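A.B. asks: Here is the input, now give the coordinates:
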Amino acid sequence: MLALGNKARSGTAARSGTARVAVVAGLVALTLLLPAATGANPAPAAPSGPAAAGSAGFAGVGVEVSELVTTGTYDLGLINLPGLPHKVELTGVVHRPKVSLGRRLPVVVMLHGQHAGCTYDVDGFVWPCPPGKFFPSYRGYDYLGKDLAAHGVVVISISANGVNYRSGDSDDEGMTARTRLIRKHLDLWKEWTTRGNGPFGRQVLSAIDFSRVGLMRHSQGGEGVIRAAEHKGADLKPYGIKAVLALAPSGFKRRSVSSIPIAAVVGSCDGDVGPGAVKYYDDSRYAQAGDVAPKYQVIIQGANHSFFNTTWSPSGGLGGRDEWYSYDPKSSECAVGKPTRLTEDGQRKVALAYFSSFFRLHLKNERRFAGIWQGTAKPPRSFGTAEVPISYHAPANRRLDLNRLAVAADLTRNAVGGAVSQRGFQSVSLCGGAAPQPRNCLARSDIEEVTAPHQETTGPKPGLGVVALKWAKPGAIFTNHLEGAARNLSSYRQLRFRAGVNFTDKLNPVGKPQDFSVVLTDGAGKTSSVRAGQYGKALQYPALIDRLPGNRDLRIFFFHQQTIPLTAFTGVNLHNIRSIEFHFNTTPKGSIALTDLTATR
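C.D. replies: Coordinates of the predicted model:
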């Protein structure tokens, strides 16, 4: 159950800050130990699994991907990489439109995570692998690569088994080496597409626009891509990094990304690295003043860690398995067979829709996907029925920060200079963030990052700071007054905030959602009220992920975003709004936490 540790490294015990669960309900969570990571000369071709590239119909192509895409592999042997004492394979697979010559298309580079380097029957201390024993993790995203290629993007998935080999011996778990490996492949492709040489000859001449580069990484590869995108992607210049998708990334160093759109993607049933990747969103929001790149937090309900990669999955035929283990399959929403749990095929269909649309939005400016990623439009039916709540941190030039609700000063004066007040609450306090605030909001003494992933228990950096509100009877009011130019909300389209329901507080009835009214008052004293709960899932009671021995519920204290259209507030003058109030008059009692009150265009 909850094997929240990274895949085992050769000769090194798995050790991770974000990928651990110390004691939950008095039990030490088991660490999932797959065969240790090694490496070898790759097999000429590797299975891409049954998650078919299929039809790209969700984007309206209407033909089979295979008719539009050509796929090729390359293996240039083993090379020396700075910082590693052993050689690394220079191996990859490329998916590109059949008509790509001279088109200068955007490119996405994909990197898998920490996994077995050789097949599981090979000793984990062996590197390179014996002939025919190379584990093809890099082929596990073929279904994604082919779909993107069908929509005019060149996709290169690279192998990093040699980096994974003893990566735990390095100071940063091999993250710098992963960045250098990405750089090496980009340099090769720059030469090949400029000169028309290399393994693909003139077929790829002028095929790639290196000013439009996307990075997609999984697991420890996910943190590797964050490392590559740090400091505005300086380590990969002159290549222009325009979009980063970090899929279930580990979090050894708590890195952040500025000036580049980033999506931090988490599966709610991830039994390997857990849900701690949400900190990449939290940490990147305000890492740079005036940042005009959007940030996204994406939580795929019912998704685990491994099924995104076909070679890591049971149906891949290479010994993969579902890393989530349920103590109580009857109650666990992550148990296999439950309608709330995604199958291999279902999970990859969700990935296909969201990952493809993310890169097409940010590399090709396909604006029809913007509303989905900004939370203002419902995904089309072709995106599937899985719940995928997205939190959107708008660019600085499209966002008015009203109150971050993170530190003590935010309870008396907000970001626009207005007075802040509270009345009628049982308590108003701050949690998460820096001392002297408590490191997390939850009441139980055994809370770990799996249950409070936005916050910290023992980590070196503070987690997300929020305001915790408790009311024992209806009538409590939380008020933010607006001042100066901030009173004019007429150019903004949405009011947003993030919230979470504290499942450890008995003021919240088990399984019942919370709700309150949002009231705008204008300069003439006119008011307009809407019910917050109808505009998202942030006020839902957290799902029962599992029931641990001792009848202890395991739930996750996620912060989701509520997005209320300002057009919902009728009868008030949006050019002159005096205050925004939260009236806790809908449910008789409750306990929630709030952060990030903003208006967005």
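A.B. asks: alpha carbons only for contacts and neighbour counts from here, please
C.D. replies: Fine.
A.B. asks: Which element, helix or strand, includes the residue of the chain most remote from its centre?
C.D. replies: Taking Cα atoms, centre = their mean as the measure, the residue most remote from the mean C-alpha position of the chain is Ala524, 43.2 Å away. Remark: Ala524 resides in no helix or strand, with elements defined by DSSP states H and E.
A.B. asks: How about Thr193?
C.D. replies: Remark: Thr193 resides in helix 175-195, with elements defined by DSSP H and E.
A.B. asks: now the helices for the stretch 151-300 of the chain?
C.D. replies: Under the criterion DSSP state H, counting those that start in this stretch, helices of the stretch 151-300 of the chain are mapped to 161-164, 175-195, 220-233, 278-284.
A.B. asks: Quickly compare the ones you listed and say which is most buried.
C.D. replies: Mean neighbour count (mean count of other Cα atoms under 10 Å) peaks for helix 161-164 among the helices of the stretch 151-300 of the chain, with a mean of 30.
A.B. asks: Can you name every helix or strand that that one contacts?
C.D. replies: strand 88-97 (3 or more Cα pairs under 8 Å, 6 or more residues apart in numbering; DSSP states H and E).
A.B. asks: Report the angle between the helix or strand following the strand it packs on and helix 175-195.
C.D. replies: Helices and strands here follow DSSP H and E; after strand 88-97, the next one along the chain is strand 105-111. Interaxial angle, strand 105-111 versus helix 175-195 (axes from the mean of the first three to the mean of the last three Cα atoms, to 10 degrees): 150 degrees.
A.B. asks: Pull up the gap between Ser66 and Gly145, please.
C.D. replies: As judged by Cα to Cα, to the nearest Å, Ser66 and Gly145 stand 12 Å apart.
A.B. asks: So between those two, which is more surrounded?
C.D. replies: Neighbours of Ser66 and Gly145, each counted by other Cα atoms under 10 Å, are more numerous for Gly145; the result is 28 against 16.
A.B. asks: Tell me if I'm right that the more buried one and Val155 touch.
C.D. replies: Yes - using Cα atoms under 8 Å, Gly145 is in contact with Val155, at 5.4 Å.
A.B. asks: So for the two, which residues contact both of them?
C.D. replies: When Cα atoms under 8 Å, 6 or more residues apart in numbering defines a contact, the residues bordering Gly145 and Val155 alike are 94-95.
A.B. asks: Second input sequence below; structure requested for side-by-side comparison:
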Amino acid sequence: MLSNKPTRFSISCALVVPLALSGLIAFGAASSNLQQQDIAPSVREQAGASRVSEPLDYRSSQIIVTDPEGIAYNADVNALVRYPLDGDGPFPVVLYLHGRHVTCSYLGNEFLSTGECDLELPRVLGQPVNVIKSVDSYKGYDYMARNLAAHGYVVVSINANDVNDKDLAGDAGVQARSELILHHLDILREINETGFYSKLDQPYLFASLRGKIDMTKVGLMGHSRGGQGVTHVLSVNQARGPTIEVGELRPAGSTFNQPHNIRAVFALAPTNFDFINAPNTTFAVLLPYCDGDVSNLQGAFMYDESRNLEETTPSRKFQLVAMGANHNFYNTTWSGDDYSNQDPLCSSNAENSGRDDPIDQRRHGEFLMSSFFRHFLGNETIFSSYWSGMASLPADACPVQSTNSGQRCDDRVHLSIQTPKQQRLEIDNTSTSLSLTMNQLGGANSTSDADRFEFCSTRNDSGSVNSTGCPSVRTWATSGQLYLESDNSESQFKTILNDLDVTAYDSLTFRVGIPVKTSENNPLTSAPEMHAILTDTFGQSAAIEISSYSNALYLPPGDPLNTEGAKTLLNMVRLPLASFQGVNFEHLASLELVHIGPTQLQLTDFQFQALAGELKLANTDTENPTDLEPSENNMAETASFLDGQSGGGGSTTLPGLAVLALMLSAFKRKRTVNCVRCND
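C.D. replies: Prediction:
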């Protein structure tokens, strides 16, 4: 039941606006802001595209791969390659690694094998009958490889079926997959230097690539256990052991097996058995919301564990949540639907299913994976708008049906971004319970009209994850969080910023999730209405409606009682600072989140980020902030918003705001920050 307490948000509006010297509050954000956001370019645009090689399948001598528990076994060295036929390069390298799918097929039945799959019945009449076939998972990404090669990349998809057949013991093949990846990169480096590799079944197959491969720009994509492999390889790459090929030993430290320059890693629906992270490389993890295989979305742990690393090569980290996707359909060889549970969102046979079919899933998958590598390996800046959170998916990355109807699909994929420490200013990453009272700047954290305000964590003392460690029955994250709950008509979270200068940043960001609760413990029926307010030290405030800028605040879809149904993920809200008009960004006093109506929120990672570059808000000659004067459109939006608030005012005029801005500019003070918890 809603309380009859007075609405604090409305009262503050009524008090602040008429009192010119006590401060001003302006409300921005048109409701159509998301619809007006730029559209990212397509990765399928063929202008300037190269001719592409046929898919060339190579084999080399087997190598011995190892396991931390002392297990060792032979593994095939086999891969599919696509590369540009035009141009002199050098071409960046992208390597794909599939996951632990079955390896053999017998009359339509698929299974893991302990030996070779390609067995034939004797020739009786005509051609022999191939009754046991290999399941070629490594060929399942060729739809992406072909297009990426056309835009100037050497793409290698490696066969890890031998590891799949033998990874039941030890570390589940994580180390073996890493060693296999690095050996294929060794072969490419040798081909680039000499034009051949003696152990290949066709040593001169890639002679035309001599001198055309850019081994300083290597990117890896791994799917499922391959996703754990391409992330784990970052540590193996820096401490390489010997390479044992059949007939030859390459000792550790030799010229052949030097570390590689791995600059970008994309983990697709990965396993993450050991809470690994991704240091010193640009890293993205994609979490399919309807994953029926890695249904606890372990890749979320990779993002959380990577987001605050101390790095020698500062790099961005990304988390992508694909709402209608399953585990398998990104690979064309994996034709079965891995989601077999009954759920109103994720069951493909449900009446109002929210699932992507295989074609739709590969449409967004190709855009996300290819644009990632084209931007972070190839420096194709046309994709920077998407990877800075400022552009929407292109039409051909949306489901066919929505594209045909002219609809955008901004709510289908949620993007979270963590810039390097040099490009962000943390308010609070909520790593400990200290965040209940104090942020990392030394400012106070507080709430009003909240029924619950608690710290929670999904990490047990043993280091494992307890998904019910936070109020949601399923929280897929390892970061500490603040939990706020209120049944009142309004509630508020406030954090003090201590005269903070944020002019080097363009966005205010935080991550948020709504808990999944059963009918017995008071679930929400809709996402709460939420506003963010920035106030400067002169009392000027600006508020914007969060739903106008972000789709991250959503009620988790699916069945809350289904263990593979509704789930809480922490997605980033990005609020452009330029939309907080009328505030002095050199002297911020506080951030407030105001929640209208019943509210249940899990929150973390409050920070200012330079997602697209430095924000220029002040004229250095006059020291007068240039963006303090609201536009006429913004004033109209202010009046419209205030009219809808009980007790609202709105009599301050545009000239009055401009005069006040000039008056207040004379009182600007130097930034002082008491960084009490910066090293937490």
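A.B. asks: re earlier: and the helices of the stretch 151-300 of structure 1 as CSV, adding distance to Asp505 of structure 1?
C.D. replies: As requested, the helices of the stretch 151-300 of structure 1 are arranged in CSV below (distance: least, Cα to Cα, whole Å):
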stretch, distance to Asp505 of structure 1
helix 161-164, 42
helix 175-195, 39
helix 220-233, 34
helix 278-284, 23
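A.B. asks: do you know which of those helices lies nearest Val420 of structure 1?
C.D. replies: Across the helices of the stretch 151-300 of structure 1, Val420 of structure 1 has its closest neighbour in helix 278-284 (23.3 Å, Cα to Cα).
A.B. asks: Quick one: the residues in structure 2 that the closest one pairs up with.
C.D. replies: When helix 278-284 of structure 1 is aligned against structure 2 using TM-score structural alignment, it corresponds to residues 300-306.
A.B. asks: And the contacts of that stretch?
C.D. replies: Among residues not part of stretch 300-306 of structure 2, those counted as contacts by Cα under 8 Å, 6+ apart are 272, 275-279, 284-285, 287, 317-319, 476-479.
A.B. asks: where's stretch 242-259 of structure 1 relative to the chain centroid, distance-wise?
C.D. replies: Computed by Cα atoms, centre = their mean, to the nearest Å, the chain-centroid distance of stretch 242-259 of structure 1 equals 8 Å.
A.B. asks: Please work out which residues of structure 2 line up with that stretch.
C.D. replies: Stretch 242-259 of structure 1 maps onto residues 263-280 of structure 2, going by TM-score structural alignment.
A.B. asks: quick one: what's aligned to the residue farthest from the centre of structure 1 in structure 2?
C.D. replies: Under the alignment (TM-score structural alignment), Ala524 of structure 1 maps onto Phe538.
A.B. asks: again with Gly346 of structure 1
C.D. replies: Gly346 of structure 1 is assigned Asp360 in structure 2 as its aligned equivalent, the criterion being TM-score structural alignment.
A.B. asks: ok, now Gln426 of structure 1?
C.D. replies: The pairwise alignment with structure 2 assigns Gln426 of structure 1 to Asp451, based on TM-score structural alignment.
A.B. asks: right, and its match touches Ser486 too?
C.D. replies: Yes - the pair formed by Asp451 of structure 2 and Ser486 meets the contact definition of Cα under 8 Å, at 4.8 Å.
A.B. asks: So for the two, which residue has more residues nearby?
C.D. replies: Ranked by neighbour count (other Cα under 10 Å), Asp451 of structure 2 and Ser486 place Ser486 first, with 23 against 14.
A.B. asks: That one matches what in structure 1?
C.D. replies: Looking across to structure 1 (by TM-score structural alignment), Ser486 of structure 2 lines up with Trp471.
A.B. asks: hmm, back to that, how many neighbouring residues does the match of Gly346 of structure 1 have?
C.D. replies: Under the neighbour criterion other Cα under 10 Å, Asp360 of structure 2 is assigned a count of 20.
A.B. asks: List the residues that contact it.
C.D. replies: Counting by Cα under 8 Å, 6+ apart, Asp360 of structure 2 makes contact with 397-400.
A.B. asks: Give me the buried entries from these.
C.D. replies: Of all these considered here, the ones buried according to neighbour count by 16 or more other Cα atoms under 10 Å are 397-400.
A.B. asks: which stretches of the stretch 301-450 of structure 2 form strands?
C.D. replies: Taking DSSP state E, counting those that start in this stretch as the criterion, the stretch 301-450 of structure 2 contains strands spanning 317-322, 391-392, 413-418, 424-428, 445-448.
A.B. asks: quick one: the first one aligns where in structure 1?
C.D. replies: Spelled out, that is strand 317-322 of structure 2. Mapped onto structure 1 using TM-score structural alignment, strand 317-322 of structure 2 covers residues 295-300.
A.B. asks: what's the mean deviation for that stretch versus structure 2?
C.D. replies: By mean Cα distance after the TM-score superposition for structure 1, the fitted stretch 295-300 of structure 1 averages 0.6 Å away from its aligned residues in structure 2.
A.B. asks: what comes into contact with that stretch?
C.D. replies: 261-268, 278, 281, 284-285, 373, 386-395.
A.B. asks: Quick one: buried ones out of these?
C.D. replies: For the contacts of stretch 295-300 of structure 1, burial is judged from neighbour counts taken by 16+ other Cα under 10 Å, and it is met by 261-268, 278, 281, 284-285, 373, 386, 388-395.
A.B. asks: So which residues of the stretch 551-680 of structure 2 form helices?
C.D. replies: Listed in chain order (using DSSP H, counting those that start in this stretch), the helices of the stretch 551-680 of structure 2 are 632-643, 654-665.
A.B. asks: now for these, which one comes closest to Glu45 of structure 2?
C.D. replies: Glu45 of structure 2 lies closest to helix 632-643 among the helices of the stretch 551-680 of structure 2, at 36.4 Å (Cα to Cα).
A.B. asks: and the aligned partner of Arg360 of structure 1 in structure 2, how many neighbours?
C.D. replies: Using TM-score structural alignment as the criterion, the counterpart of Arg360 of structure 1 in structure 2 is Arg374. If you count neighbours by other Cα under 10 Å, Arg374 of structure 2 ends up with 23.
A.B. asks: got the contact list for Arg374 of structure 2?
C.D. replies: Contacts for Arg374 of structure 2 were tallied using Cα under 8 Å, 6+ apart; they are 380, 383.
A.B. asks: mind running it again at 6 Å?
C.D. replies: For Arg374 of structure 2, the set of contacting residues under the criterion of Cα atoms under 6 Å, 6 or more residues apart in numbering consists of Glu380.
A.B. asks: mind listing what Gly418 of structure 1 touches?
C.D. replies: Contact analysis of Gly418 of structure 1 by Cα under 6 Å, 6+ apart lists 481-483.
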